[in-house]
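>>> This is a predicted model, with the sequence first.
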Amino acid sequence: MPRILSRLRASSLLLGAALAIFQLSAVAELSIEITGAGANRIPVAIADFGGDAGLSRALTSVVRGDLERSGLFRLIDTGSVAMNESTPPVFSDWKNRGADAISAGSLGRSADGRQEARFRLYDINKQIPLAGAAFVTSAPMLRAAGHRIADVIYEKLIGEPGVFATRIAYVVRSGAARYELFVADADGQNEQVALRSREPIISPVWSPDGARIAYVSFENKKPVVYVHSLASGQRNVVANFKGSNSAPAWSPDGRRLAVVLSKDGGSQIFMVNADGSGVQRVSYGSGINTEPAFSPDGESLYFTSDRGGSPQIYRSSLGGGDAQRVTFEGSYNVTPRISPDGKSLAFITRRDGAFRLAVMDLASRQVQVLTDSHKDESPSFAPNGRMILIATELGGRGVLSAVSIDGRIKQRLTISAGDVREPAWGPYIK
């Protein structure tokens, strides 16, 4: 039985440098395999950064890797051409090489002794600079500077914010009883442990400011909802009532969470302040009501309910009124997640006996199944809405997969030793 189904039934029974305080674990490093690409990739050249050979090469590698993994760019070979941001390129040469844009930069020392990464992006056809920036950082944080540079290039060429500088969270199970909650860069690198436990950890979800993660831990031999500060490592219990406490979801303002409690019998959705106070029930009726997700404006909740006889997705206004059914195709649709712009609904649907990721256009109600796998679960949107991160299975082992909202671009994120589940894509860090 897929875990998403068993979890639904069980619920009725039951910033930057601050991350250095976590313990590193190379065992859980994610590796990414690209299995698809966009229909029209933009040809772009990323020249080697000038400066210290080793550090500059590493910085260049991060920028190139980010753009290539997105599936939206075709990297033009720059060979051994030396360039920096202060000297415009020979536009005709790069046009002959097939590039539409080129980035050049350098890495040097700032006035305070730290590293300064500078770059400029040029439009080859118009022969004009498109963007430029400088990031002052330390050597250990060069990867973060590379992600920021890639985000600038992405936004200028694609027209929407990039997500390379964001982070993801996920849970790794290794051995019979070892669970670890990890936080990593969006490319799976720089992974760090937020929590270790001998009992399951499930349902991590980021606060809107990226400073905290709420999750469910079974360390007290029952599901309890915690809020965990990434900077300090401090944890606070948000929901530890009689029975099951599960499925936390942050409100867009970060002040409250929706949680699923069985303290009154059955599984119902409650609101609770981030400090655990102010518990208020918001769902009623018979059957299971679980897996809440806020709309981007914070005025509605999408959730899973079997009130109609089979698990389906419903929407309810927090201002009152009856819940409205959203999904109608098929007899099993669960785990609603709303895109950041509020226009699309990602969820898990059962088709031909397999559990797959689907996305609905909320205006037209058209549904597209994005995967051909068998045990997808836990969808999570990237903050720009372009990709959806999910957990799935490959060879009987849990892996992560990222799929573009149109289904064209696919990535697979695996760990050499361990079963990886429960992904959550973090927000933009301001």
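Everything's here; your move.

>>> alpha carbons only for contacts and neighbour counts from here, please
Will do.

>>> Which stretches in the stretch 301-430 of the chain count as strands?
Secondary structure of the stretch 301-430 of the chain (DSSP state E, counting those that start in this stretch): strands located at 312-317, 324-325, 333-338, 344-351, 354-361, 367-369, 377-381, 387-394, 397-404, 410-415, 419-425.

>>> Hmm, I typed the wrong one, I wanted the stretch 51-200 of the chain.
According to DSSP E, counting those that start in this stretch, the strands that the stretch 51-200 of the chain contains are 73-76, 101-109, 115-123, 128-137, 167-173, 179-185, 192-197.

>>> Out of these, the one nearest L362 is which?
strand 167-173 (26.0 Å; C-alpha to C-alpha).

>>> mind listing what L24 touches?
The neighbours of L24, taking C-alpha atoms under 8 Å, 6 or more residues apart in numbering as the test, are 191-193.

>>> Distance of M387 relative to A363?
The gap separating M387 from A363 is 19 Å, by C-alpha to C-alpha, to the nearest Å.

>>> Got another one to weigh against that:
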Amino acid sequence: MSKTLTRICFFLLFLGLGLSAFAQFRVEVSGVGLTQLPIAVSAFRGEDGAPQKLGAIVQADLERSGQFRSIDTAGVALDEGTRPDVAAWRQKGADSLVTGSVSRLADGRYDVRFRLWDVVRGQDLGGQSYVVTQADLRLAAHRIADFVYEKLTGDKGAFSTRIAYVTKAVQRYQLWVADADGENAQSALASPEPIISPAWSPNGSQLAYVSFESRKPVVYTHDVGTGKRRLIANFKGSNSAPAWSPDGRTLAVTLSRDGGSQLYAIDAGGGEPRRLAQSGSIDTEPAYTPNGKSIYFVSDRGGAPQIYKMPASGGNVERVTFTGSYNISPAISPDGRWLAYISRVSGAFKLHIMELASGAVNAIADTSADESPSFAPNSRLIVYATQQQGREALMTTTLDGKLKARLTGQGGDIREPAWGPFQKQ
């Protein structure tokens, strides 16, 4: 049975999750983007004495974006205060160079500094410094990558954001919050029963999810910082597929309390749900548009699962997907331009993307068991779960599908990814 069915209440099944709880990730980048900027990221001076290799983290972030091609620095360590030999770096093929340093302060914190150079023009493009705890060294590296990405592409970087995902080890399910590259995972919840469908609140402070700890699907919200959680939907039958409205005040959920799975809106603090559509069909997997005016969802009202759209307050329903006979798991990009979803093609479940303005559709994955797409908050990457060589893994992909990065656990499988919003610094 396809693992893409885990989140669909058509079947109310939960397939096996996986990943050993404390497995580290490695990033495997494949493919080539059409226009990649050649950049050199030197080792940071002093990082040999630090618990994190900041230069390598920055380089991996930039490579994973699909926008950059790394130039070999041959182990050269350069700090932010030394003007580089720009002619030598041009000869190596670099257009840009990142240099920096890390030093431990007397109070145990670390002083991290960096500078970005345009070696073609010989210009200093600026830099920053951070004083961070040891636990936040990776975050500092991700923020450096964000700075470089925005300076050189004009788009905001999303490397310092977070993802959530679910693992299963033996009969123990865990909800994790991790860096956008999958590292530095912190357990938010552990349960002997399945946890599915994590969804970030717009401000990144909470996760909504479905827990089976009551031996039925029930919706909770969970404060990531404190660990406190609130029961949102525990009505008769199934309670599933939570989605936050952009203002964070409302959750769209799928309930079967009145017979059949239908869409409801419920206050984010709990309360009595309000039915959004009157339908004899199965409606599920709601996703709000960024402006909060509409909801995309999956329905079998045409005879097979397809993606539809309706006003967020309910009303006229419009069919969105027409390519393929089975389309599920809609995700809307934060800029409102793209719809990612899973389509069954000749028995395989593949990630597709639609440009909403034109309706043009492209398959952007060559795997056959894709599920749970989620956009980066800058709308430039998608994270999704898939299966490769008999193992489940998380992948990120550029919107054209030309460059993918696999986040691979060493001891098992991972599922149900959700990419969080930008964080306030």
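Structure received. Given the structure is predicted, the values throughout are model-derived calculations rather than measurements.

>>> quick one: TM-score?
Once the chains are laid over each other, their TM-score by TM-score structural alignment, normalised by the length of the second structure reads 0.93; 419 aligned residues with a C-alpha RMSD of 2.1 Å.

>>> show me what contacts the closest residue to T396 of the second structure other than its chain neighbours?
What sits nearest to T396 of the second structure in space, not counting adjacent residues and going by C-alpha to C-alpha, 6 or more residues apart in numbering, is V383, at 4.3 Å. Shown in contact with V383 of the second structure (C-alpha under 8 Å, 6+ apart): 373-376, 394-397, 417-419.

>>> rerun at 6 Å
Applying C-alpha atoms under 6 Å, 6 or more residues apart in numbering to V383 of the second structure gives the contacts 373-374, 395-396.

>>> ok, now how distant is the aligned residue in the first structure for it from V172 of the first structure?
Counting by TM-score structural alignment, V383 of the second structure lines up with L389 in the first structure. L389 of the first structure is 15 Å from V172 of the first structure, where distance means C-alpha to C-alpha.

>>> buried stuff in stretch 113-128 of the first structure?
115-124, 127 (16 or more other C-alpha atoms under 10 Å).

>>> would you list those residues in CSV and tack on distance to T414 of the first structure?
Shown next, in CSV, are those (distance: C-alpha to C-alpha, whole Å):
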residue, distance to T414 of the first structure
Q115, 32
E116, 33
A117, 31
R118, 33
F119, 32
R120, 34
L121, 33
Y122, 35
D123, 36
I124, 37
Q127, 41
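
>>> Closest one of these to R337 of the first structure?
Nearest member of these to R337 of the first structure, counting by C-alpha to C-alpha, is L121, at 35.2 Å.

>>> how about that closest one, what's its partner in the second structure?
Match for L121 of the first structure (TM-score structural alignment): L116.

>>> Hmm, that match is touching V98, no?
Yes: shown here, L116 of the second structure and V98 form a contact pair, counting by C-alpha atoms under 6 Å, at 4.7 Å.

>>> coming back round to it: who has more neighbours, M387 and A363 of the first structure?
Per other C-alpha atoms under 10 Å, whichever of M387 of the first structure and A363 has more neighbours is M387, with 24 against 8.

>>> Contact partners for that one?
Applying C-alpha under 6 Å, 6+ apart, the residues near M387 of the first structure are 403-405.

>>> and if you look at Q312 of the first structure?
304-305, 333-334.

>>> overlap between these and the second structure?
Among the contacts of Q312 of the first structure, the ones still in contact in the second structure (both residues aligned by TM-score structural alignment, their matches' C-alpha atoms under 6 Å) are 304-305, 333.
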